[in-house]
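>>> all I have is the shape, not the residue letters:
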């Protein structure tokens, strides 16, 4: 009797495992791999069928699978084997263009979904964007066109909203017409060991993490023609919380790792550990909250950045904040090495970052709050930054007198970028409207002489400098605090 019971239990347990691990080949549903047959309906039928059966894996083998928008559903997993390419249609009408955030792969309110394997998702974004533009210019579709770029209806490669237990693993995502992948208000998401190669058109953010909780981005390479790794907050009642970005490499024609720009709710408990950034036209790291968001408890540890336009930019603004004042509080940036480029770092890429704030001399790292909203409690520890120097006061000048510092505009309603103030009075760090800023073991190197001092603090309430050094070419060895007081920095301070 006991033996029969055990056999029955083994049979039932094996059946459950079989059900959970059920796999379906794409060909079973008439899905063609020839690269010319439009498979949208067949792929969607496969997803719907697997979902109705309680879940399983839809497996694609070697080939090119042409498709428009498909909607991923609960308990359905996409397996792209090596050599399998999911190819986006170039016909804009093959996408869900009447839905906000249309995408090649779309999911909403779905649990337990996966995209994995060694295959590729190719959005063919340049062709899609140009075909959309042609429809707008012919009058068939209406769009305001920002800088002759369609504002709406450009499909993303992946968009997931309010999903739970999402896994993206191993795949390559390339050539999106818009942001490459967006995870919006998702919970318990892991994106691991992916490759993003998307320089097909403007606004190609590599990954956007929007108001998500318990999100991990791990072991990935992201090369994008806009911000590579980007945290956003679109909803004033939500925020990005408990996010980990670890062991990633990022290249961008904009920022390497960025908080914002849209920052309505904010960011809490963010850990950015052991990452590399290179060839970034803008900052290696930007933390911006221009829309009333709360930023707190941020750790950046072991970041290496080279050939970048700027090391750090921390900024509170008042753009779309609707009367709410944002904040940045408790930020630790440690164990960082940065090399700032002399020339334009993203030169030669198809879509270079726009030169919109020139002419100017090289910009320093900046921490810029507002008069009524200072940035609070920021620590830089074990930092080494190499700056190009070479600023020329006859080309563009900004001094350190009270009059000179007061002439720097607040620009609280402007789009937050490190170069927005044009000329700044320091070559290393410029800090304005801040409280409790601490430097511990900071070495700032200058490759060519610079007429400006290394650090300028203006309206800073509380700061400390421990083992701060200037090395390299000749520069003013002094700190200018509050626009008048000068402290010699000959060696350690």
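Good, I have the coordinates. Note that the structure is predicted; figures quoted are calculated from it, not measured.
>>> from here on, just use CA atoms for contacts and neighbour counts.
Noted.
>>> what lies in contact with the helix or strand encompassing residue 241?
Using DSSP states H and E, residue 241 sits in strand 240-246. Contacts with strand 240-246, where a contact means CA atoms under 8 Å, 6 or more residues apart in numbering, come from 209-219, 231-233, 265-275.
>>> ok, and here's another one to check against it:
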């Protein structure tokens, strides 16, 4: 009876499985020429209205403009199938953002399979520029390029529940690659991002979401690789797991807090590799009045990366200072090069930050908004050294000259020349370093670690290796600090 009951349950589960619908059933063509927007949308609507299922695309190139995914519908791209974005800017809808695939207030939606979504972003963006110059599209057109919202992202999902992307490759977006905004239960597993087609090609943007897993994925993007944001002061981006991912970027590997109007809570970043990346391997920022709390980074490896760790509190919204506390960073190895690590990218990081001596990792709050409760354990950072005083120099006796820049965009190089080569820590309390090793490969005129306005902190687990002998830590305007 037990086996009979199990078999009946199995048969019942089969009957409940979603139905597969081949794309060709709806007159969707795979020639890469026929515009299939209306046919694909009809197919999605039909599947949605009939209980859900998979819209299956087999080998071929399926040209389309904006489509809107509906509840209980999966777009399944078999290996060799390419969902191809139109080159005509007027084939795209705009719902705050312009996008190829939209979903708003839906649930149980998926994009799966080993196929590709290709936005043809380089050429689409150029066509947007042409339409702006003709006066047919209104745009601020700053820096000789359209605003990010006017260029089609590949995916814009807002206020959805139970979102799944598995195995798919996303490439050549004209803007950010994919945005998940105020969604719940998002799983991105074994996806690949290859998007260096134009400016602002963030690999993954997670905005004010609750419950996100980004696992076993590869991101190669010409802007921040994995980027968390909080656009709404009443929302929190929380319960996010990033695990077993590899990132290459012409900006930051993993970054959150550029937009911090609400906050970030319960963020876990495990076993991530970052390489050939212009800015920081990890940047955490609270600069728009929001908060960052309870963040754990464990097992981070960074190679040929411009900076390892950057923590920052700012005040870009007047009268609203950020808050950052309870940050745990452990088992980190990073190699910082002397040369520009993203050299050769079609869209490299901005040259205005060069030339300069290589910047240290930073933990930088504000005088009345200290970063608190930061633990660094089992961290090894290797720096090139060779810092020279021929650049704009800030002496240890002139630390008050380092600008606060409370309203500036948060990046590790924002302060210009700094008097440390390893760590620069200012306006912080309860910072602990345990088994932290800083290696300088060539003689550097600067001190390894500079502490300015740091309190109740312990750095006795710090080891410094550099040519020549000098005191490894300089302490200024600080209290209750234990140093080697």
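In hand now; what should we look at? Because the structure is predicted, anything quoted here is derived from the model rather than measured.
>>> quick revisit: where in structure 2 does the strand holding residue 241 of structure 1 align, residue-wise?
Mapped onto structure 2 using TM-score structural alignment, strand 240-246 of structure 1 covers residues 237-243.
>>> with structure 1 superposed, average distance for that stretch?
Following superposition, stretch 237-243 of structure 2 is found to deviate from structure 1 by 0.5 Å on average (mean CA distance after the TM-score superposition for structure 1).
>>> where is the longest helix in structure 1?
helix 2-20 (DSSP state H).
>>> which elements pack onto it?
Helices and strands touching helix 2-20 of structure 1, as assessed by 3 or more CA pairs under 8 Å, 6 or more residues apart in numbering; DSSP states H and E, are absent.
>>> after that helix comes which helix or strand?
Elements were assigned by DSSP H and E; along the chain past helix 2-20 of structure 1, the next helix or strand is strand 23-25.
>>> any idea which helix or strand carries the aligned residue in structure 1 for residue 325 of structure 2?
The equivalent of residue 325 of structure 2 in structure 1 is residue 329 (alignment by TM-score structural alignment). Using DSSP H and E, residue 329 of structure 1 sits in strand 327-340.
>>> after that strand, which helix or strand is next?
strand 365-368.
>>> enumerate every residue touching the aligned partner of residue 446 of structure 1 in structure 2.
Using TM-score structural alignment, the equivalent of residue 446 of structure 1 in structure 2 is residue 440. By CA under 8 Å, 6+ apart, residue 440 of structure 2 lies in contact with 382-385, 465-467.
>>> please redo it, this time with the cut-off set to 7 Å
By CA atoms under 7 Å, 6 or more residues apart in numbering, the contact set of residue 440 of structure 2 is 382-385, 465-466.
>>> could I have the buried ones of these as ChimeraX selection syntax?
Buried residues within these, by 16 or more other CA atoms under 10 Å, are selected in ChimeraX with:
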select :382,383,384,385,466
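>>> and the contacts of residue 440 of structure 2, which two are furthest apart?
384 and 465 (11.8 Å; CA to CA).
>>> in the stretch 151-300 of structure 2, which spans are strands?
According to DSSP state E, counting those that start in this stretch, the stretch 151-300 of structure 2 carries its strands in the segments 153-158, 161-166, 169-171, 178-181, 184-189, 192-195, 204-207, 210-215, 218-221, 226-230, 236-249, 254-260, 263-286, 291-313.
>>> can you check the stretch 1-150 of structure 2 too?
Secondary structure of the stretch 1-150 of structure 2 (DSSP E, counting those that start in this stretch): strands located at 19-22, 31-35, 53-57, 60-64, 67-68, 73-77, 81-85, 93-95, 97-104, 107-112, 116-118.
>>> list the buried ones in stretch 119-128 of structure 2?
Across stretch 119-128 of structure 2, burial judged by 16+ other CA under 10 Å covers 119-128.
>>> where does that stretch end up in structure 1?
With TM-score structural alignment as the criterion, stretch 119-128 of structure 2 aligns to 123-132.
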